[in-house]
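> this one's sequence-less:
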């Protein structure tokens, strides 16, 4: 049991690290190039990992429509918004904004409009506004959002859509099979725009740091972290494992401060606490 909890903590650290790694990679190459290279690596790793575990490459699922939607939302759209947003938005701030995604998923559920959920939504939105407006949420009405902020909010929408679709997909196939073929489908969707943005040239001129980030994002943050998290759900259950997800933005803020030197100011702390409390309140049973 201790090993399982250690793996859940490891998943949180790896997912928190995606914001630092993504921030660095977004400074070196366009969004589609970075996303394609990440998921070529991730797809190869996941296919090999599944073969190693089961002795066979997973067959393409019959539900190609669902898999295509997963690839379009969670891989193609999310990673376009992810890398484009991180080109201008600090990693810690972006991670706290996307921490509102579980709230969007809850609001989209049949039980999403209970008073408890609405209250949690108001608290979380106040927190998100505090982060976005650097401590003065009502300032957003006069200054609006930056393009980078809008792209990170695009991450929230696309990841929420992916998560809702993923619930349906995993009723029909194994979670590892679903994420593997979603990665493959997303890689296919990314290929043409990545070629148009010069991905081959970017791959050939990428530095050692770029490739380190690509491998980290493709192998550790996608393949290993997902496998550990699914194993945690199977052993301790989804409610207990889900609590660990709330720690991802906290870990991201800490890593961004430690590795990138991003300041942790008052608005980030207060807004982050409000976001996490709101999401927790909305999802309490």
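Noted; the coordinates are in hand. Predicted model, so just to flag it, every value in this text is computed and none were measured. Numbering: from 1, shown residues only.
> rest of the way, CA atoms for contacts and neighbours
Fine.
> and residue 256, how close does it get to residue 96?
12 Å (C-alpha to C-alpha, to the nearest Å).
> burial count for the nearest residue in space to residue 226 that is not next to it in sequence?
Once flanking residues are discounted, residue 226 sits nearest to residue 11: 7.2 Å by C-alpha to C-alpha, 6 or more residues apart in numbering. For residue 11, the neighbour count with other C-alpha atoms under 10 Å is 26.
> contacts only, for residue 11.
The contact partners of residue 11, by C-alpha atoms under 8 Å, 6 or more residues apart in numbering, come to 221, 224-226, 228-229.
> put together JSON lines for these, with neighbour count, secondary structure and distance to residue 195 on each row.
Output for the contacts of residue 11, formatted as JSON lines (neighbours: other C-alpha atoms under 10 Å; DSSP: H, G, I helix; E, B strand; the rest coil; distance: C-alpha to C-alpha, whole Å):
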{"residue": "221", "neighbour count": "24", "secondary structure": "helix", "distance to residue 195": "24"}
{"residue": "224", "neighbour count": "20", "secondary structure": "helix", "distance to residue 195": "28"}
{"residue": "225", "neighbour count": "21", "secondary structure": "helix", "distance to residue 195": "28"}
{"residue": "226", "neighbour count": "20", "secondary structure": "helix", "distance to residue 195": "28"}
{"residue": "228", "neighbour count": "20", "secondary structure": "helix", "distance to residue 195": "33"}
{"residue": "229", "neighbour count": "24", "secondary structure": "helix", "distance to residue 195": "33"}
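> then this one, side by side with the first:
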């Protein structure tokens, strides 16, 4: 009995530790929008993406070597790896290009809240196509969440007319959110260790930006000040490598649904950190839209039944 009690206390203690680490990971992801915005002041979108992927690739290779993780895969999943890598490259370009003309906080909120909503819609369509569910088969909480998501989107996009829907900010970040949602569906099909997936997806994205090797502009970043390298290091190492690593460990110890609930904190951290470091004051529409979107994601993804069928 004492042994069971001791094991329960150890398990509870380990859970609390992972709660803290998950909070740190979400803070890193929220802060990545600020770092990305700062980096756009120094170089073009494709140059920043190139250096980011190069640093991440080196870091992932080191981790694979240290933990002796195999990167072998079956031929049947090659197409999913290829498509996921392409989506990763497109997402990074859209993110950096969009941040040239948008606030980091608002961009972070729009992208991180719309991504799971797009993922849900795509998953629902996929299940309908496979005949696993009927098109109109939606639990009440998911239907309500989807309605809230549409309303929140209208606030976040600040839609006043059809023309405002097509402004550069909305186009860049809606496409980025949709692209990441598509990539998440591809990565679900890849049965590999998370670090191995990260290795291939990063490698393929790096290859997409490999022509930067031959551009003189690529090496102009070596003349940049410490602020550039600090933000690049934060984005590549803390946000992409460490943050993602913690997230995958969180899934292992806390379970997928509990771990994914922490993702709701990312847009809040994006707004807060943008306010602290960039003096960006979010509009009331952004705040109200983000609250609605977070609640919508909670209803759809955390309590969603349809998503558990794939």
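Cool, the structure landed. Everything numeric here is computed off the predicted structure, so don't read it as measured data.
> tell me which helix or strand the residue nearest to residue 226 of structure 1 sits in.
Per DSSP states H and E, residue 11 of structure 1 falls inside helix 2-26.
> aligned to the residue nearest to residue 226 of structure 1, what sits in structure 2?
Superposed on structure 2 with TM-score structural alignment, residue 11 of structure 1 falls opposite residue 25.
> going by distance to residue 205 of structure 1, which of the contacts of residue 11 of structure 1 wins?
Of all the contacts of residue 11 of structure 1, residue 221 has the smallest distance to residue 205 of structure 1: 23.4 Å, by C-alpha to C-alpha.
> got the contact list for the residue mapped onto that closest one from structure 2?
Counting by TM-score structural alignment, residue 221 of structure 1 lines up with residue 239 in structure 2. Residue 239 of structure 2 makes contacts with 25, 28-29, 31-32, as judged by C-alpha under 8 Å, 6+ apart.
> how near is residue 245 of structure 1 to residue 217 of structure 1?
18 Å.
> just residue 244 of structure 1 next, same as before
Taken as C-alpha to C-alpha, the span from residue 244 of structure 1 to residue 217 of structure 1 is 19 Å.
> who has more neighbours, these two?
Set side by side, residue 244 of structure 1 and residue 217 show more neighbours around residue 217, with 25 against 15, by other C-alpha under 10 Å.
> helix, strand or coil for that one?
helix (DSSP: H, G, I helix; E, B strand; the rest coil).
> give me every residue that touches it.
So residue 217 of structure 1 contacts 18, 21-22, 38, 42 (C-alpha under 8 Å, 6+ apart).
> now residue 77 of structure 1
Residue 77 of structure 1 neighbours (C-alpha under 8 Å, 6+ apart): 155, 158.
> trace it over to structure 2, please.
By TM-score structural alignment, residue 77 of structure 1 lines up with residue 90.
> the residue nearest the centre of structure 2: which element?
Centroid check for structure 2 by C-alpha atoms, centre = their mean gives residue 112 as the closest residue, at 6.5 Å. For residue 112 of structure 2, the element it lies in under DSSP H and E is helix 104-129.
> and what of residue 84 of structure 1?
Residue 84 of structure 1 belongs to helix 78-86, assigned by DSSP H and E.
> who does that helix touch, helix- and strand-wise?
helix 2-26, helix 31-54, helix 147-169 (3 or more C-alpha pairs under 8 Å, 6 or more residues apart in numbering; DSSP states H and E).
> that helix vs structure 2 - mean distance after superposition?
Using mean C-alpha distance after the TM-score superposition for structure 1, helix 78-86 of structure 1 ends up 0.5 Å from its aligned counterpart in structure 2, as a mean over the superposed pairs.
> give me the angle between that helix and helix 91-98.
Relative orientation of helix 78-86 of structure 1 versus helix 91-98 (axes from the mean of the first three to the mean of the last three C-alpha atoms, to 10 degrees): 130 degrees.
> in helix 78-86 of structure 1, what's buried?
78-86 (16 or more other C-alpha atoms under 10 Å).
> pick the one among those closest to residue 119 of structure 1.
residue 78 (27.4 Å).
> relative to residue 270 of structure 1, how far out is the closest one?
From residue 78 of structure 1 to residue 270 of structure 1 the distance is 26 Å (C-alpha to C-alpha).
> same deal with residue 177 of structure 1?
For residue 177 of structure 1, the distance to residue 270 of structure 1 - C-alpha to C-alpha - is 39 Å.
> more neighbours, those two?
Higher neighbour count among residue 177 of structure 1 and residue 270: residue 177, with 21 against 16, using other C-alpha under 10 Å.
> tell me the contacts of the aligned partner of the more buried one in structure 2?
Under the alignment by TM-score structural alignment, residue 177 of structure 1 pairs with residue 196 in structure 2. Neighbouring residues of residue 196 of structure 2 by C-alpha under 8 Å, 6+ apart: 64, 69-71.
> just the buried ones from the residues you listed?
residue 64.
> could you dump the contacts of residue 196 of structure 2 into TSV with secondary structure added?
Formatted as TSV, the contacts of residue 196 of structure 2 follow (three-state DSSP):
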residue	secondary structure
64	helix
69	coil
70	coil
71	coil
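> looking at the contacts of residue 196 of structure 2, which one is closest to residue 253 of structure 2?
Nearest to residue 253 of structure 2 among the contacts of residue 196 of structure 2, counting by C-alpha to C-alpha, is residue 69 at 19.1 Å.
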